[in-house]
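> Mind looking at a prediction? Sequence and model below.
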Amino acid sequence: MSNIPKIHKKTKNFVSESTFFLFSFYFSTGLRITFAMMTPLALGVLFDQLNFGILASSGALIAGAGDNPGSFKVKLRTQSIGALFYLLLVLISQFLLPYREHVITFGLWVTFCGFFFSMFFIYGARAVSVSTASLFCIVYACSFYHKSIWFNTLGIMSGVLFYGIVSLGLWRIQPYRVIEQRLSEGIKLLSEYTELLLEYIKTKEKENFKKNRLKELYSKILEKQEKVHANQEDIRENLFKLRINAKSFSSKGRRMTIIFSALVDLYEQLISLNIQDDKLIESLKNSHLQADFTQGLLDMKEILEHISWAINIHKKIHRNIEISLLDKFKKRILDLEKYEEESGIEQTEVIHLLKHIRFIFRSFYKQTLIIKSIINGENANDSNTYQDLDIVKFTREYTYNFSTFKANLNLKSNIFRHALRVSTAILIAYIFCIILNISFFSLLFLTIILILKPVYGNTRTYALRRLQGTLIGASITLVIFLFTRDPYILSIITVLSVLGAYSFLSINYKIGISFVTIFVLLLVYLEHRGGGSLSNLLIRLGGTSIAVVIAFIFSFLFLPTWENKQLPKLIGNLIRNNLDYFSKISFNLVESNNQEMISDTEIKLARKEVLLATSNFSSTFQRIVSEPALSKEYKSTIYSLQTQINLLSTRISSLRTYNFTSNKDIVTDLDKKIIALIKELLNGAIVMIQKDQEEIDSEADWKEIDFNLSQKKLSLTTYQLKEIYNLVQQIYTNIKKIKDFKEWKSAEK
């Protein structure tokens, strides 16, 4: 009986997650691509033009793979350029197909295409999508059954055109729907992030907690941070550029901009909660607020879930945002201050930590109340807080010029080395197929271009997931064949598999590939009216396995790109971004009465760079740990440094959290001295990374202010600066230590 509530909770969570997924950006993408693919196929069957229907369906899939969210102008330009590439590749590939005399020419052609389109990584994600879709054209050209080149080309391009009409038409009908979905997803990610924080703290509260479990949770937290950053960057690019390019920005667009700005501030409050600080747990225990704190985090999670649902399915928020927790913390703080005054027993550190937690909760409630009032159509007096941001500065301009391409044509460029790896791997696979008279070169080509990535870690991950997904999909297809061969049932499963494939590919590659394998095998079976089902299944498994082996060998042995070589640059950039962020906040802290303070836009820009650099470093570290030939000691030290720099970012955010409240402490000479030393140490760390300098000149003066920092009655500002100062010392010392490792010495400065 005790398991019934757990089962009920799991069932409820499953239904909730499934429902949310059906309204998500990923499922709508899957629906769009499925509709664009299956409509031509259905029309082809209806009018007895199955070959043309298959070609048009393939063209829609190609165009869908090259599509990305964006403004109407950006989408139109991208799809137009993509269509031109698709046309040329389909035509040229058919002229050079290896019938007899064109065997060598076609091999050189696919090798050139592999190199040229792999270089598109230098232009960003949108260009990569178009390049991948372009290479799909060669895959389909190898599989054309109709002998007429113009018939095949017309079929493919009609599918490309149809998808363009569907995609741009849906954008015109609901231009903000994608941004709504991404906003909803971003708030849901914050809810999941809060849940991880809560689990981390609960685990740490246990007396005999397992360190491995804590480390595992912290890795999940960093992984979730990476997803939050990626989501926020995507929203910035789409929402802000939409607002900049629009002749008249709608009230809905303005409301979404305010919600997004509040969302980023909410995230800052969460990361400013220093969960790794042992003093935090101890202070909560000593003040008997442990249960209230965990309940507060749980409320945060639930509030964020309600907001996410409300945005996604267009409903009002009915949940009350209860702020009584603030009164509990305030009362306890006053009691501790009174006790300290009467007994003379110091409670300064506990008081400061409780104040900081209260500031975080208060700011969180403030932002969520603003979002709730906007969603419910009420007047939000505080919404003007976000109206003065210079949103142009938060977007990036991508330049797709040939000079950038030309500048990367050397072995110093990781993208150039990647392009050489891809093209050579394709050539080897082609030669392999010609010599052994293997007919499924297109499958090898497709697998290589999809899993061979610019860095070893990504290639390894995609290769394993591709292999696992193919095996799972093939197994499921075999089971389906054992139960039924009915063409109508198989057709329905095929459509559902297409939908599943293009809904999951972006969020779970292994599951996405499983669905791809199912629909490809079923589609071939239906197309050939039941012929060769087992042989097609074996070809799929065998071809994928061969391509994975080729890709993995080339990633490991041929001009490999090891990300640990980039560590000094990444760490240097991350420290520099944190220094810039700290400098701007501390300037406003010191010059609080000065009229020429740094604007909120500039500070949020600095914060954005810190978050992006942190995300890049975290994702890179996860791949580095999979690289061979790195000592455990080196990985362990890098992990410690990563943790310390991440903690530094949270402490700087903590300083900003308090700095932007109404009750500011007076900045003392001691505060100014600590600020100067923090900047000096961070600058020294950057110089040491770049030039292998041993130490900064004033290192002997570090301990000069330790006596002053041990005094009682530190203000909250001084306390926070002291914590940052101590952490920066640890970072500086760790960088000195890491310089002695051979891996660091051989890396690029």
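Yep, it's here.

> CA only for contacts and neighbour counts going forward, please
Will do.

> who touches Q232 in this structure?
Q232 is in contact with 186, 264, counting by C-alpha atoms under 8 Å, 6 or more residues apart in numbering.

> how close does it get to T399?
22 Å (C-alpha to C-alpha, to the nearest Å).

> Could you do S442 as well?
32 Å.

> Who has more neighbours out of those two?
S442 (20 against 10; other C-alpha atoms under 10 Å).

> can you tell me the helix or strand for that one?
Assigned by DSSP states H and E, S442 belongs to helix 441-451.

> which of the residues in whichever helix or strand comes after that helix are buried?
As assigned by DSSP H and E, the chain's next helix or strand after helix 441-451 is helix 456-483. In terms of neighbour count (16 or more other C-alpha atoms under 10 Å), helix 456-483 has its buried residues at 456-474, 476-478, 480.

> which residue ranges form the helices in the stretch 551-700 of the chain?
Ranges of helices within the stretch 551-700 of the chain are 567-590, 600-624, 632-659, 669-691, based on DSSP state H, counting those that start in this stretch.

> from the middle of its chain, how far away would the shortest one be?
What it means is helix 669-691. 31 Å (C-alpha atoms, centre = their mean, to the nearest Å).

> Okay, one more to line up with it:
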Amino acid sequence: MGCLLTAPSDTIGTLKHKIVGVISAAFLAGLTSLIIGYASSNIYFTIPVVGIMVFAISYLAVYGFRASMVAFAGLMAVVLSFANVDTSMPLWQHSLLISAGGLWYLSLSLLWHFINPKHETEQLLAQCLALTGEYLQVRSQLILNIEKRHDLQQELFDMQNELNQKHESLREVLIRSRKLSGTSNYARKRLLVFIELVDILELGMANPVNYKRMDFLFKEDREFLKIFSDVTHYLGLQLIAVAKSIESKKAVPENKISEYIEKSRLAVKRYRDQIDLTQKREHVLMLHNLFDYQERQSHKINTIFGVVNDLKQGNAIFMKHKEVVKFITPQEYSFKTLQENFNFGSPIFRHALRLAMVVLVGFSIGAFFSIQNAYWILLTIVVIMRPNYGLTKSRTKERIIGTLIGGVIAIIIVFITQNTYIYGALGLLSLTMAFSLIQRNYRTAAVFITLSIIFIYALLKPDVIKVIEFRIIDTFVGAALAGLGNLFLWPAWEAENIKNVIATSIAANREYFLEIDRFYHKKGELPTSYKLSRKKAFLEMGNLSAAFQRMTQEPKSKQKDLGLIYRLVSLNQTFLSALASMGTYIRNHNTTEASKDFEVFVKQILHSLNNAEQGLIAQAEQKKTNVELLKEAKSRLDEKYEELVKIRNQEIADGKALADHDMRLQLQEAQLISNQLQWLLDISKNIRKTVFKTTSI
């Protein structure tokens, strides 16, 4: 029992956090079992004690994900205290054994850690590599798949959010381990791979071309675009190959990245040779942008190949500890956190109170109607009830479907055999499968949970059909109570908080934009502040997408201005992609000095973002941009580009077919920076206008 209760708290993180989490879960489970055990002797005493315990334990979730898993151990201990397990041992001894079981699990977990200390890092790294590879493969489809481009972009948004979460976990493991064990060769190489993965994501988010413009320019020359699509797909495939090699502990097979990049290079050359460059210069520059994007990605992927295959030690990574820890999202464990969240404005406070009330209702129903195994009702409530309505609704559906499927499978097996040894084996196997799948696929996990409970009870009670019947009924009752509780008891609708999430995302994008602007002026070594602002912009965009996703799962009556909010989410995502595109270009090219006209655009873009943020937070009035000033700046930027075009056309007329490297870069910069500035300005204006159209915010 102690092993089962504490296992969920063994989440990804540093060894120190793992030990503290499991010990806390073991202690909480034992203490909770002791308190509920003594309180259960009197029904009038049991009810208030259960309510207080459920609220207090659930409230621990204010300390983050690991704390919520520790709290889950306590909640499960409350539920299982009513399982009517026949034991002749004293209650205090029973509780100590539960805690001892948790410590036994910790000892096994630590033993495995010391036998294979790199397992968790390698597993996380492999997951990041594989997901990044899949991201690039989806990205490759954007070039040609016009009809599904909107769906593909939504899929990319979801994958970006998942990647950001993986990066957070891997960042903490690598940096905390670096602090404890120093900069070993292994740690240094894995940190280098992680840094390359972060850069690959930024490059992947960047839009090297305007897809609508590309569709128009290359509507007759799609075969050239297919080459670039195939190359990006191959790059993703190679990252997946690296992930598999890490998981299997084998050397990474040789790749043909250089051959594929050469195909892109030849495609640009072949296209340039068959057209009139003076008429289709924009076409060629667009292909050059695509090629530069793929070449940068290939360099980073080849670096990962070299590091993983030990072909090189990698560049030395010198970062001061004070700078490194800034990249870890801190978790505050002070008593002040409990105080600050002890109000109805806190979603966790409302969830804890809601869960306590629903558990008491479920307990009362079980006691009043003398339901057999009534604790199954409480088990269902605790497992599926979440702070927001959407996730509770989703888990309720998955739980019911999983329970019904499990019940049907169990009935079929019962009719085939009544062998108790088979029941025992199936119960153990199902329990193992349930725990391995509960984080990945809850519906399938619910199937195995149902099977394990039914077959374990089948060993104790011969009437298996009755066990299945009560299991299904109790699951329906618990699911109904959980759904109603989230709907009517202090519900936390996303519409109430979405404006703050949008404003935070806009502010993070603004800071990222300011860092790009500063770097464009100063160049040199990339500052830590740039990396931190980029990280924050990515994370806040993920938070916004997740909040919107939850909002779409809520009742229609609560989805205020859903269309406009979706537009804001999309605009913020597009703005971030445009920022990543500009930042990546400026970082990786020798650019000219930033002009005053560039600053005119920057100020007007910041003006729109600030106005939008104030409109969300303080209901400020809408302020338009200085149109005349922008027209003049745009005109001068266009003139600069046209001057370069004239010089290049004259070179062609004089017989110079190939442009100098510097001339090509100047043309590319003038066109790309000008287009990106105009794009960022248009997006920021649309964000501002959309904010002031909404009624819910």
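Good, I have the coordinates. The structure presented is a predicted model; accordingly, all values stated were derived computationally and were not measured.

> TM between them?
Once superposed, the chains reach a TM-score of 0.90 (TM-score structural alignment, normalised by the length of the second structure), with 667 aligned residues with a C-alpha RMSD of 2.5 Å.

> still on that earlier bit, I'd like the helices of the stretch 551-700 of the first structure laid out as TSV, including distance to K406 of the first structure and mean neighbour count.
As requested, those are arranged in TSV below (distance: least, C-alpha to C-alpha, whole Å; neighbours: other C-alpha atoms under 10 Å):
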stretch	distance to K406 of the first structure	mean neighbour count
helix 567-590	23	21
helix 600-624	26	20
helix 632-659	35	19
helix 669-691	27	18
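
> I'd like to know which of those helices lies nearest to F556 of the first structure.
helix 600-624 (13.5 Å; C-alpha to C-alpha).

> With the second structure overlaid, how far apart is that closest one on average?
Per the superposition on the second structure, helix 600-624 of the first structure and its aligned residues are separated by 1.3 Å on average (mean C-alpha distance after the TM-score superposition for the first structure).

> one step back: the helices of the stretch 551-700 of the first structure: which one's closest to Y732 of the first structure?
Across the helices of the stretch 551-700 of the first structure, closest to Y732 of the first structure is helix 669-691 (C-alpha to C-alpha), at 5.7 Å.

> in the next helix or strand after that closest one, what's buried?
Next helix or strand after helix 669-691 of the first structure toward the C-terminus (DSSP H and E): helix 706-709. Buried residues in helix 706-709 of the first structure, counted by 16+ other C-alpha under 10 Å: L709.

> mind checking how far helix 706-709 of the first structure is from the chain centre?
On the basis of C-alpha atoms, centre = their mean, helix 706-709 of the first structure sits 42 Å off its chain's mean C-alpha point.

> How about stretch 318-331 of the second structure?
Worked out by C-alpha atoms, centre = their mean, stretch 318-331 of the second structure lies 21 Å from the chain centre.

> what do you get for stretch 103-122 of the first structure?
Distance, centroid of stretch 103-122 of the first structure to centroid of chain: 29 Å (C-alpha atoms, centre = their mean).

> Count the residues that sit near the alignment partner in the first structure of R587 of the second structure.
Using TM-score structural alignment as the criterion, the counterpart of R587 of the second structure in the first structure is F660. Other residues near F660 of the first structure come to 13 when the count uses other C-alpha under 10 Å.

> and what of T591 of the second structure?
Neighbours of T591 of the second structure using other C-alpha under 10 Å come to 18.

> right, and it touches A670 too?
No. T591 of the second structure lies out of contact with A670 (C-alpha atoms under 8 Å); the separation is 9.5 Å.

> Which part of the second structure matches the helix holding S442 of the first structure?
Using TM-score structural alignment, helix 441-451 of the first structure pairs with 374-384 in the second structure.

> Now the equivalent of L641 of the first structure over in the second structure: closest residue in space, sequence neighbours ignored.
In the second structure, the residue matched to L641 of the first structure (TM-score structural alignment) is L568. Counting by C-alpha to C-alpha, 6 or more residues apart in numbering, L568 of the second structure lies nearest to I687, which is 6.2 Å off, once chain neighbours are set aside.
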